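In: Following is a predicted model, sequence given first.
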Amino acid sequence: MELVQRNIRLIVAYDGTELNGYQSQQNGITVQDCLESALSLVCNEPISIYGASRTDAGVHAQFQVVTFFTTGRIPVENLTRALIAHLPPYIVIRGAEEIPLDWKPRWNIVGKEYVYTIHNDIIEDPLTMRYHWHVKKPLCHESILQGACLLEGTHDFTTLQGANSTPANPVKTIFAVTPRFEGKTLRIHVVGDGFLYHMVRNIAGLLVDVGLGRIEAASIPELLARRDRRCIGKTAPAQGLCLEEIFFDEVRRSAVLKSLGR
């Protein structure tokens, strides 16, 4: 029987605590390594995956997207269940579908949403500490809201780029930076057309400094204009960050922005 190549897209979620990031590397367990190993067993052939986004060590994802080619004959509707036995419990497949052979994830992205979570209380919450940054001192909500608005729009975000970054166009469009306060929890929703290395974590760190009174919200445009990472404070820790969704059509992106009041 003639082998027929197929292109399959997976929606992947993971707790990044035990992972050394998304991309395969020499040291540590990565999402790519785990997925390629499991898929190779299930499809009975060597599999390479192509991801829509890279996440750092310790960063989580609700909606990572990967694709892979296979000549294996397993029905796509059986993949989610078949992979359970071959993946660690902190990586799950939330959906699988067959797509056109010429569909590539990075060519079709129209935006991403990240959520950064902060637990703002003098006492830590041990039940959620794997998924937030614990900030003990009280944050000024009004200052954070003011600062968030000034980060929206199209800017050169070199100031918010992590050290040792791969060269990339620093001009990005941020559609929304929406802080939501729920008791002792602050969630910062960030939606943009693209992000620099450590950019969302640096946004979170900057807004915390604003909320603590270390930086004036009104100074944010000037800080961006400096294009100098050294003029802001520390990068927020990885465990508070989650890749919430990747958008492949503007309708879905618009729906999320509407839910965020944009």
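Out: Received it, and whenever you're ready, just let me know what you need. Residues are numbered from 1 along each chain as shown.
In: can we go C-alpha only for contacts and neighbour counts from here?
Out: Noted.
In: What strand or helix carries the residue lying closest to I49 once chain neighbours are set aside?
Out: Nearest residue to I49, sequence neighbours excluded (CA to CA, 6 or more residues apart in numbering): F68, at 4.7 Å. Using DSSP states H and E, F68 sits in strand 60-70.
In: what helices or strands is that strand leaning on?
Out: When contacts are defined as 3 or more CA pairs under 8 Å, 6 or more residues apart in numbering; DSSP states H and E, strand 60-70 packs onto strand 6-14, strand 49-51, strand 241-247.
In: could you give the angle of it to strand 241-247?
Out: Note on geometry: by axes from the mean of the first three to the mean of the last three CA atoms, to 10 degrees, strand 60-70 and strand 241-247 are set 50 degrees apart in direction.
In: On the C-terminal side of strand 60-70, identify the next helix or strand.
Out: helix 76-82.
In: List the buried residues for that next one?
Out: Buried residues in helix 76-82, counted by 16 or more other CA atoms under 10 Å: L79, T80, A82.
In: Please list all residues in contact with the second one.
Out: Think T80. Under the criterion of CA atoms under 8 Å, 6 or more residues apart in numbering, the neighbours of T80 are I93, R94, G95, A96.
In: ok, structure two:
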Amino acid sequence: MKLHCYNRLVRASLLLNSLACQVEREQKKVLGDLEIVEVMCTFIQTKLKNKVCDELLKGFSDKGELLRNMMDLMANIAEVQKLWQNLMNEEYVTVFTIFLESKKDGIEVRYNAAGVLSHLLSDGEEAWRVESPNRDEVIWRIVQAIQRWPLESQRNINYRSFGPILNLVRCFRSHASQYWAVWALCNLTKVYPDKYIKLLKEEGGLEILRKVMRDPRPITAIQELAKQVIDRVQMPVEASEEIND
């Protein structure tokens, strides 16, 4: 009987996880109102306490997949401005900064760590409350990390909107945040042009990048990446197909 109930719980949990990954913002809010997240967190805490690793809880700290999934979720959280104050503490910022050097799972962990920090940095100097690592150090380490990422990196990611990224493209208060956002657009439109060039056009990203190109404030690396994206989007379809072949 206990095994039967457990199996039903596992199936229900996996279904909820799949549902949460697919539904839109308002539908996700409904899941939140039902306190499903709180129930699942309690369930996971119990498993961690008992050191149980199964198909529901996919690994522990030495598992690259778990780390990637956790950072995917943290990246989603960091897109919500009112939650930034909850992430702005020394413990979190230190961990995210360390993850900039992670070698697990391609660049996904590094990319998401940089994304989380980029959102926090975008709030300006006055909002940065962490003494160590300080804001200048975090900016420097993000820039150094991005410079090592191959633009051809394959991604395990699915953007339905570029809204949060485009907000950072407009961010002149933190060149690290702007650098991360423009790199993301350059990578996604290069590796997955069929999907993301269309999305970028639909959301007005081309004009935002043109404004970045006309502005004297961005660093050279940002200007160069922005130009790559603009050129790629404006490229005739025939030429684009020849390059992809």
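Out: Everything's here; your move. Keep in mind it's a predicted model, so treat the numbers as computed, not measured.
In: How close are the two chains, by TM-score?
Out: Overlay of the two chains. TM-score (TM-score structural alignment, normalised by the length of structure 2): 0.25; 120 aligned residues with a CA RMSD of 6.7 Å.
In: rewinding a little: could I get the contacts of T80 of structure 1 as CSV with neighbour count?
Out: Output for the contacts of T80 of structure 1, formatted as CSV (neighbours: other CA atoms under 10 Å):
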residue, neighbour count
I93, 21
R94, 14
G95, 16
A96, 20
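In: Just give me the closest of those residues to F63 of structure 1.
Out: R94 (8.3 Å; CA to CA).
In: From what I see, that closest one and L10 are in contact.
Out: Yes - here R94 of structure 1 reaches L10: they are 7.4 Å apart, a contact under CA atoms under 8 Å.
In: got the buried residues for the strand or helix carrying C5 of structure 2?
Out: Per DSSP H and E, C5 of structure 2 falls inside helix 2-22. Neighbour-count burial for helix 2-22 of structure 2 flags V10, S13, L16, A20 (criterion: 16+ other CA under 10 Å).
In: Check the burial of E36 of structure 1 by counting its neighbours.
Out: Residues lying near E36 of structure 1 (other CA atoms under 10 Å) number 18.
In: angle of the helix or strand containing it against strand 60-70?
Out: Per DSSP H and E: E36 of structure 1 is located in helix 31-43. Using the same axes, to 10 degrees, one finds that helix 31-43 of structure 1 and strand 60-70 are set 40 degrees apart in direction.
In: angle of helix 31-43 of structure 1 against strand 6-14?
Out: Relative orientation of helix 31-43 of structure 1 versus strand 6-14 (the same axes, to 10 degrees): 130 degrees.
In: Packing partners of helix 31-43 of structure 1?
Out: Applying 3+ CA pairs under 8 Å, 6+ apart, we find helix 31-43 of structure 1 packed against strand 49-51.
In: which secondary structure elements does the strand it packs on contact?
Out: Strand 49-51 of structure 1 packs on helix 31-43, strand 60-70, going by 3+ CA pairs under 8 Å, 6+ apart.
In: Just the buried positions in the longest one, please.
Out: So the one you mean is helix 31-43 of structure 1. V31, Q32, D33, C34, L35, E36, A38, L39, S40, V42, C43.
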